[in-house]
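Q: only geometry, no sequence info:
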């Protein structure tokens, strides 16, 4: 059985209005992750995701870069209880 893990990431910088959420969704779907990405009122993007370790790590790597127009200045990352994932919708 594959071990799952889950993350909560708060991504700062120029991450709204640059297709960050849509591109994160596309990457996460290709990695078979569940979760969501949403804009926050303070200009950050919140990402929650759950899946296998390698896929989560690939998503984390992507969050530090983002799409071409993004300028990521910081990614605050927390590992959270993967059992919370049952409340996630597909990214």
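A: Thanks, I have the structure now. None of the values given here were measured: they were computed from a predicted structure.

Q: When you work out contacts or count neighbours from here on, use the C-alpha atoms and nothing else.
A: Fine.

Q: and residue 90, which of the three is it?
A: Using DSSP: H, G, I helix; E, B strand; the rest coil, the structure places residue 90 in coil.

Q: adding another structure so you can compare the two:
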């Protein structure tokens, strides 16, 4: 379900690489996003990376991107690629398959 975004919201499309699958990265991302009031989604990619979209205020999205640099304790993050896009007004945060 999508609606218009609040005027101060931003959207970040993020790709995280290294050891980020099989370590609870998606579920930890869900918890972190929900605790910050961020909407969007996260999913595993076939090549072993994790892809996510975060929508929220500039402050909360920036915090979420910073969190991605570390991830959960069992992950090993090498790179976090970020591309800013126009928000779609997503209403919740989901894990996509």
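A: Yep, it's here. None of the values given here were measured: they were computed from a predicted structure.

Q: Next, count neighbours for the counterpart of residue 82 of the second structure in the first structure.
A: Under the alignment (TM-score structural alignment), residue 82 of the second structure pairs with residue 77 of the first structure. If you count neighbours by other Cα atoms under 10 Å, residue 77 of the first structure ends up with 14.

Q: From residue 1 of the first structure, how far off is residue 77 of the first structure?
A: To residue 1 of the first structure, residue 77 of the first structure is 26 Å away according to Cα to Cα, to the nearest Å.

Q: what's the answer for residue 73 of the first structure, then?
A: Counting by Cα to Cα - residue 73 of the first structure and residue 1 of the first structure are separated by 36 Å.

Q: Looking at the two, which one has more neighbours?
A: Using other Cα under 10 Å as the criterion, residue 73 of the first structure and residue 1 rank with residue 73 on top: 12 against 3.
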